[in-house]
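Student: Build me a model from this:
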Amino acid sequence: MEELDRARLLRTLATLVRDVGWSSERVGHSFASSQGLHPTDFRALTAIYAADLAGSPLTVRELAAQLDLTPAAITYAVDRLTEAGHVWRERGTRDRRTVVLRFGEHGHRVARDFFTPLGHLHADALADFSDADLDACARVLGVVNAALERFDRELREAEEPNR
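Tutor: A predicted model of the protein is given here:
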């Protein structure tokens, strides 16, 4: 592939990744709005869900660090999510003094109701791609995500002395 074509393709991929991020953020805001939540609450809910799904539930302090918010701001968000039935607090299994955040059944139900149509749209949109195409796409998105995470980590490390 010619260098100019490769550069154009890389720019196109970068634009598409950006557009996916923006579209995802808009959908997240719509979900938050439909549930009477703040956008920060949705970010917290997403992080709690991902950690719970991975079998590593977050503490309030870990959630605050992950979202780069103060513990007080996260406490307010968690209180709102708890009151709405989206999450619940539980004693940690390794250290009973800690409290971890778990994704509640109400959270699962409303997320499933809201996001299932999007899942169907994704499945329909990807139906004509071969497994090899989807595997290549997954690899590309994996390395792009890793690059984004590395960039974010480096930015945070550079900011550390200023905090």
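
Student: Only C-alpha atoms from now on, for both contacts and neighbour counts.
Tutor: Will do.

Student: Can you show me the strands along the protein?
Tutor: For the chain, strands defined by DSSP state E occupy the ranges 87-91, 99-103.

Student: just those: most buried one?
Tutor: strand 99-103 (a mean of 23; mean count of other C-alpha atoms under 10 Å).

Student: how close does residue 143 sit to residue 149?
Tutor: The gap separating residue 143 from residue 149 is 10 Å, by C-alpha to C-alpha, to the nearest Å.

Student: next one: stretch 70-88 to chain centre, how far?
Tutor: How far stretch 70-88 lies from its chain's middle: 17 Å, per C-alpha atoms, centre = their mean, to the nearest Å.

Student: ok, which stretches of the protein are helices?
Tutor: Taking DSSP state H as the test, the helices found in the chain are 3-34, 39-53, 60-67, 71-83, 105-126, 131-159.

Student: Please give the structure of this sequence too, so both can be compared:
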Amino acid sequence: MNEDQNAVRTPGPEMETVHLLRRVSVEFGLRQADFAARHGMHPTDVRALICLLDAARSGTPATAGWLGAQLGLNSAGTTALIDRLVRLGHLTRVRDADDRRRVLLAVDARAVELGQEFFGPWLTGMVELLRTFDAREAAAVRRFLLGAHAALAREGGDDA
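Tutor: Sure, this is the predicted structure:
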């Protein structure tokens, strides 16, 4: 057994933190599934809206191909998802002002409002908690979460 495998199998504060992150992730997933069920959506629809909101925040142009890649869907699945979200009034297709051949996806303001009504209290609580941290503590939390995301995003879960 190598050192990395031993670290995962040995209980300690690091694994306790990893398990806490997993608990938070599971809770987020449960809330997302509840939101989806209440609004006649599939959980993947909610993940798509989150991806699109993140893209808008970062200035990333969101096309159907981009969204499909983010969600691991083929083109038929992506089209069905987009059509469903458009039909529900959560998503709009708009022509790219820079390239009229390209269609961009945008989350409708009503969907944003629904999300804020549902998730807002939990998000507010987390923001208030973070405000109790000093700058160094907040930076450590951010560094851990960015590193955890990078580790999960790596193909195959290793450094290969």
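
Student: Most tightly packed of the helices of the first structure?
Tutor: The highest mean neighbour count among the helices of the first structure, using mean count of other C-alpha under 10 Å, belongs to helix 39-53: a mean of 19.

Student: coming back round to it: list just the one of the helices of the first structure that sits closest to residue 93 of the first structure.
Tutor: helix 39-53 (13.2 Å; C-alpha to C-alpha).

Student: What range does that closest one cover in the second structure?
Tutor: The alignment of helix 39-53 of the first structure onto the second structure (TM-score structural alignment) covers residues 43-57.

Student: hang on, the earlier thing: quick one: the helices of the first structure as JSON lines, columns for distance to residue 90 of the first structure too.
Tutor: Shown next, in JSON lines, are those (distance: least, C-alpha to C-alpha, whole Å):
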{"stretch": "helix 3-34", "distance to residue 90 of the first structure": "24"}
{"stretch": "helix 39-53", "distance to residue 90 of the first structure": "12"}
{"stretch": "helix 60-67", "distance to residue 90 of the first structure": "11"}
{"stretch": "helix 71-83", "distance to residue 90 of the first structure": "12"}
{"stretch": "helix 105-126", "distance to residue 90 of the first structure": "14"}
{"stretch": "helix 131-159", "distance to residue 90 of the first structure": "29"}
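
Student: So which of the ones you listed is nearest residue 97 of the first structure?
Tutor: Using C-alpha to C-alpha, the nearest of these to residue 97 of the first structure is helix 60-67, at 12.8 Å.

Student: elements contacting that closest one?
Tutor: helix 39-53, helix 71-83, strand 99-103 (3 or more C-alpha pairs under 8 Å, 6 or more residues apart in numbering; DSSP states H and E).

Student: distance of the residue nearest in space to the middle of the second structure from residue 112 of the second structure?
Tutor: Ranked by distance to the mean C-alpha position of the second structure (C-alpha atoms, centre = their mean), the top residue is residue 50 at 5.1 Å. Residue 50 of the second structure is 10 Å from residue 112 of the second structure, where distance means C-alpha to C-alpha.

Student: How about residue 122 of the second structure?
Tutor: 15 Å.

Student: Trace residue 66 of the first structure over to the second structure, please.
Tutor: Match for residue 66 of the first structure (TM-score structural alignment): residue 70.

Student: contacting residues around that match?
Tutor: By C-alpha atoms under 8 Å, 6 or more residues apart in numbering, the contact list for residue 70 of the second structure reads residue 51.
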